[in-house]
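Student: predicted model and sequence follow; I will ask about them next.
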Amino acid sequence: MDKNQLGVQYMQEGNWEEAAKAFNDAIEENPKDPVAYINFGNVLSAVGDDEKALKFYQKAIEIDENAAAAYYSIGNLLFSHDRFEEAKHSFEQAMRKGLDSSDTYFMLGLTLIQLDQGRLALPYLQRSVELNEHDAEARFQYGLCLARNELIDEAINQLTKCIELDPIHSDAYYNLGVSYAFKENQAEALAMFNKALEIQPDHVLAGHAKKLLEQIQ
């Protein structure tokens, strides 16, 4: 088996030490292969060595300036450190270099939300769910972003699809409840808050919203 493939297999098993060894072997066998550097960087990031991971991603870009996955990995790393403006630039670079994946659109959308640019995030989150219709979390974040931009009917549609994909997504039920309350559909809102609490009894926001709704009925 190819050393990169072997390393990825070890990563999927959570065997970081063997994964690192496999990617190191891949680099020694072919020092001009950017994929091995990206993979090694992903292992380092997974075990918390982000500083060294960044160097491996940058090395991959030195070898191949069109290594789109390296820009994406840098974006993830920067996002995890709340460096959102830089993360945005990296995800945009990944797209320019041809990484047309649902994950790239999703992460760029999330980054724009963190930068208080929710309306700009909408088309990226929309594209994310178009490319991967079965991603419940992408549906949730898209629905949430729609709701924050007062596109309530569209938000309800996405959040409903989210709970079809993930029936125990308590936050999706809670936000569905908020959306129904916004439309003054109190019965449906209460049902959604109750469902959120059934799944997660300590869901503070759902509990508070349920009490408020019961007081005004």
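Tutor: That came through, no problem.
Student: from here on, just use CA atoms for contacts and neighbour counts.
Tutor: Will do.
Student: from residue 148, how far off is residue 118?
Tutor: If you measure residue 118 against residue 148 using C-alpha to C-alpha, to the nearest Å, the figure is 8 Å.
Student: list the buried residues of the helix or strand hosting residue 79.
Tutor: Secondary structure from DSSP states H and E places residue 79 in helix 68-80. Neighbour-count burial for helix 68-80 flags 68-79 (criterion: 16 or more other C-alpha atoms under 10 Å).
Student: and if you look at stretch 140-158?
Tutor: By 16+ other C-alpha under 10 Å, the buried positions in stretch 140-158 come out as 140-147, 152, 155-156, 158.
Student: any chance of those residues in CSV with distance to residue 96 and secondary structure as columns?
Tutor: Putting the buried residues of stretch 140-158 into CSV (distance: C-alpha to C-alpha, whole Å; DSSP: H, G, I helix; E, B strand; the rest coil) gives the following:
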residue, distance to residue 96, secondary structure
140, 26, helix
141, 24, helix
142, 23, helix
143, 26, helix
144, 27, helix
145, 24, helix
146, 26, helix
147, 29, helix
152, 32, helix
155, 29, helix
156, 32, helix
158, 28, helix
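Student: can you put those residues in TSV and add distance to residue 212?
Tutor: TSV is the format used below for the buried residues of stretch 140-158 (distance: C-alpha to C-alpha, whole Å):
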residue	distance to residue 212
140	24
141	25
142	26
143	23
144	21
145	24
146	24
147	20
152	20
155	22
156	21
158	25
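Student: compute the first-to-last residue distance for stretch 26-37.
Tutor: 9 Å.
Student: need the next SSE after the helix holding residue 79, C-terminal direction.
Tutor: Criterion used, DSSP H and E; the element after helix 68-80 is helix 84-96.
Student: one more to weigh against that first structure:
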Amino acid sequence: QVNEHEQAVKALKAAVRLRPDYAEAHYSLGASFYQWSEQESVRKRELLLLAERSFKTVLRLSPNHVAATYNLGTTFHRLSKFALSVEILQLATSLDPSNEDAFFNMGASLWQLGRMLDASSAYRRTLELNPSKADAQYSDGLCLGAMGRAEEAQERFSAALQLNPQHADAIYNLGISYAQLKRYKEALSLFRTTM
């Protein structure tokens, strides 16, 4: 599959050379670098930096390009540039307020920055857009737990498990929230489930 990515990148680089002002060619090039980075461990950072550069070029040519804005924010997250990720994903959500993935990824970057209340708000917005997203329920539970709100965290972990009964992290963290609430039998039962 790496060969397919190399061929796609080669063709898209040729397209960009022919039409350097064509935003969609730059976008496709950035998307190809990003997808390639998901399958490369050795060159991952290099490929993400190339994706970043391509998405920035798109936004210079077409400042309101929704997909490039979202993908640049996600690229920043994967590069551990969390503050930039939040900034760009906020822009993405203003351009497309229905983009649940932008809110979810913004929550992940806010979590990395230690901004639990803001992360929780982003996850809740994700859930308003898609109530069946188990990972958003789970992630909001983590935020609530980190803020010492064990009962609310327990509700989120339970909701995640209703949506995905095999969500091992939700099972484990539900057990932790039960222990924090001094519901030890339930906690022990869940911990046994994860072992």
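Tutor: Looks like it came in fine. What you see is a predicted model; the values in this text were computed from it and never measured.
Student: rewinding a little: the helix holding residue 79 of the first structure - contacts with which helices or strands?
Tutor: For helix 68-80 of the first structure, the elements it packs on are helix 34-46, helix 50-63, helix 84-96, helix 102-114, judged by 3 or more C-alpha pairs under 8 Å, 6 or more residues apart in numbering; DSSP states H and E.
Student: which stretch among these comes nearest residue 130 of the first structure?
Tutor: Among these, the nearest to residue 130 of the first structure by C-alpha to C-alpha is helix 102-114 (7.8 Å).
Student: so where is the closest one in the second structure?
Tutor: Alignment of helix 102-114 of the first structure against the second structure: residues 100-112, by TM-score structural alignment.
Student: average offset of the matching stretch relative to the first structure?
Tutor: By mean C-alpha distance after the TM-score superposition for the first structure, the fitted stretch 100-112 of the second structure averages 0.9 Å away from its aligned residues in the first structure.
Student: who touches that stretch?
Tutor: 70, 74, 77, 82-83, 85-86, 89-90, 92-93, 116, 118-123, 125-127, 129-130, 136, 143 (C-alpha atoms under 8 Å, 6 or more residues apart in numbering).
Student: now with 7 Å?
Tutor: Identification of contacts with stretch 100-112 of the second structure by C-alpha atoms under 7 Å, 6 or more residues apart in numbering yields 70, 74, 77, 82, 85-86, 89, 92-93, 116, 118-120, 122-123, 125-126, 129-130, 136.
Student: now stretch 119-135 of the second structure
Tutor: By C-alpha under 7 Å, 6+ apart, stretch 119-135 of the second structure touches 98, 100, 103-104, 106-108, 110-111, 136, 140, 143, 160, 163-164.
Student: now do 6 Å
Tutor: For stretch 119-135 of the second structure, contacts defined as C-alpha atoms under 6 Å, 6 or more residues apart in numbering pick out 100, 103-104, 107, 110-111, 136, 140, 143, 160, 163.
Student: which parts of that stretch are buried?
Tutor: Buried, per 16+ other C-alpha under 10 Å, within stretch 119-135 of the second structure: 119-127, 129, 132-135.
Student: give me the neighbour count for the nearest residue to residue 147 of the second structure once chain neighbours are set aside.
Tutor: Spatial nearest neighbour of residue 147 of the second structure, excluding adjacent residues (C-alpha to C-alpha, 6 or more residues apart in numbering): residue 116 at 7.0 Å. Residue neighbour count, defined by other C-alpha atoms under 10 Å, stands at 21 for residue 116 of the second structure.
Student: closest to residue 35 of the second structure among the contacts of stretch 119-135 of the second structure?
Tutor: Using C-alpha to C-alpha, residue 104 comes nearest to residue 35 of the second structure of these, at 19.1 Å.
Student: these two touch, right, the residue nearest to residue 147 of the second structure and residue 143?
Tutor: Yes: contact criterion C-alpha atoms under 6 Å: residue 116 of the second structure and residue 143 qualify, at 5.2 Å.
Student: quick check: neighbours shared by those two?
Tutor: Joint contacts of residue 116 of the second structure and residue 143 (C-alpha under 6 Å, 6+ apart) do not exist.
Student: now whichever strand or helix holds residue 120 of the second structure on the first structure. Mean distance?
Tutor: For residue 120 of the second structure, the host element (DSSP H and E) is helix 116-129. Helix 116-129 of the second structure differs from its equivalent in the first structure by a mean of 1.1 Å after superposition (mean C-alpha distance after the TM-score superposition for the first structure).
Student: off-centre distance for that helix?
Tutor: 12 Å (C-alpha atoms, centre = their mean, to the nearest Å).
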